[in-house]
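Q: Sequence plus the predicted model coming up.
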Amino acid sequence: MLIGTLILGASLVLLPQLYGEGYHAIKENILMANHTLLTTSIAITFLGIILLKPIVTSVTLASGGDGGVFAPSIFIGGFIGLLFAICLNTFFKADVIPLNFMILGMGAMLSASINAPFTALFLTCGIINDYSLFFPILLTCLVAKYTAQYIYPFTVYTYSPKAK
């Protein structure tokens, strides 16, 4: 528990966005998504968040803390979608809407991690309190689910290590 506390404390000092389930950071980014520009510090911060959130979640659970799969998946997916859209706009002048990519990323990551596209669809729409992207989110969630199943057939709920 002490080692977990040290790891979590150091991670939170570096990136306070990792605190808790992450909905506060998601809501903040939803408000600023279309105005976020790619800078070196933004790219490093987003990459750090994307790489450290699974570690922080695992350490929290291993140390006896509360946690789950839904919120971290939505959190990571939102940041990946936002970073992807910002990169498309910066390097390829794609002129995509970063907020939409963030929302699609949230649904896709949750759907891929639990293989439940309709759960991911309705949770994502519930978080943003808007169903205008219902069909794009549905399509993204279905593609994410089947792609994840093709790559690795187990979810966090169905995997069990073989007993010796």
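A: It's in. Keep in mind that this is a model prediction, so the values were computed, not measured. Residues are numbered from 1 along each chain as shown.
Q: can we go C-alpha only for contacts and neighbour counts from here?
A: Fine.
Q: Would you map the helices across the chain?
A: Taking DSSP state H as the criterion, the chain carries its helices at 2-14, 23-32, 40-62, 70-91, 98-114, 117-128, 134-151.
Q: export those to JSON lines and tack on mean neighbour count?
A: Below are these laid out as JSON lines (neighbours: other CA atoms under 10 Å):
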{"stretch": "helix 2-14", "mean neighbour count": "14"}
{"stretch": "helix 23-32", "mean neighbour count": "16"}
{"stretch": "helix 40-62", "mean neighbour count": "16"}
{"stretch": "helix 70-91", "mean neighbour count": "22"}
{"stretch": "helix 98-114", "mean neighbour count": "27"}
{"stretch": "helix 117-128", "mean neighbour count": "19"}
{"stretch": "helix 134-151", "mean neighbour count": "18"}
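Q: Below is an additional structure, to be compared with the one above:
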Amino acid sequence: MVEASVTQLRELALAIPRPGCEWEDRPRFDSPTAPEIVAAFERAAGFPLPADFRAFLASTGGVVGMSVHNGYWLGSVDRLSLSDFPQSAGGESVAPVGTDGGGNAFLLSASGRVWRWDHETGSVSQVATTFAGFLERVVADWAAYVADTPGWRFLV
């Protein structure tokens, strides 16, 4: 499921920059995350990472698509500072697994739920029950962006 979503994101990335939008940068996909970096992130987070997020990190260490709507930065856990973001949401410990271009963050809980933290209000809202489900929603956002879908409500 995660691998299929990453494949779809890679395919959608090929459509960026969109015609007439030469200022857009094509999204970047990092190399897989080394096991020792994953282990260090887990220790810092204080909980084992869900299998679907581990699969994402094994497939691509990160996805950076800052030209897609308000920007998506997923993974790249070696560059995320845990102290910059909330440490709990919904009564669970969380760790950042992504940000957007506006300074908001996506937080992953030990149970696998993904939350969106609004840096301006401090509010936290659940966006998916699993990282794989969150990634599917990101794919839908990117597809809507590439197609210029009117009225689409982006995560970011």
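A: Arrived safely. All values derive from a computational prediction rather than experimental measurement.
Q: What does the TM-score come to for these two?
A: Comparing the chains after superposition, counting by TM-score structural alignment, normalised by the length of structure 2, produces a TM-score of 0.28; 70 aligned residues with a CA RMSD of 4.9 Å.
Q: Can you give me the distance of Tyr145 of structure 2 to Val6 of structure 2?
A: Distance from Tyr145 of structure 2 to Val6 of structure 2, counting by CA to CA, to the nearest Å: 16 Å.
Q: Check which residues of the longest helix anywhere in structure 2 are buried.
A: With secondary structure taken from DSSP H, structure 2 has its longest helix at helix 131-147. For helix 131-147 of structure 2, the neighbour count (16 or more other CA atoms under 10 Å) marks 131-146 as buried.
Q: Find the pair from the residues you listed with maximum spatial separation.
A: Across these, the longest distance by CA to CA is 22.5 Å; it joins Phe131 and Val146.
Q: OK, contacts around the residue nearest the centre of structure 1?
A: By CA atoms, centre = their mean, the mean C-alpha position of structure 1 lies nearest to Ile76, the distance being 1.9 Å. With CA atoms under 8 Å, 6 or more residues apart in numbering as the criterion, the residues that contact Ile76 of structure 1 are Ile49, Ile50, Lys53, Met106, Met109.
Q: how does it look with 7 Å?
A: With contacts taken as CA atoms under 7 Å, 6 or more residues apart in numbering, Ile76 of structure 1 has the following neighbours: Ile50.
Q: Show me where structure 2 has its helices.
A: Taking DSSP H, the helices of structure 2 run over residues 2-13, 35-45, 51-59, 131-147.
Q: ok, for Arg28 of structure 2, nearest residue in space, not its chain neighbours?
A: For Arg28 of structure 2, ignoring the flanking residues on the chain, the nearest one in space by CA to CA, 6 or more residues apart in numbering is Val64 at 5.1 Å.
Q: Select the longest strand from structure 2.
A: As assigned by DSSP state E, the longest strand anywhere in structure 2 is strand 92-100.
Q: which secondary structure elements does that one contact?
A: Other elements packing on strand 92-100 of structure 2 under the criterion 3 or more CA pairs under 7 Å, 6 or more residues apart in numbering; DSSP states H and E are strand 72-75, strand 105-109.
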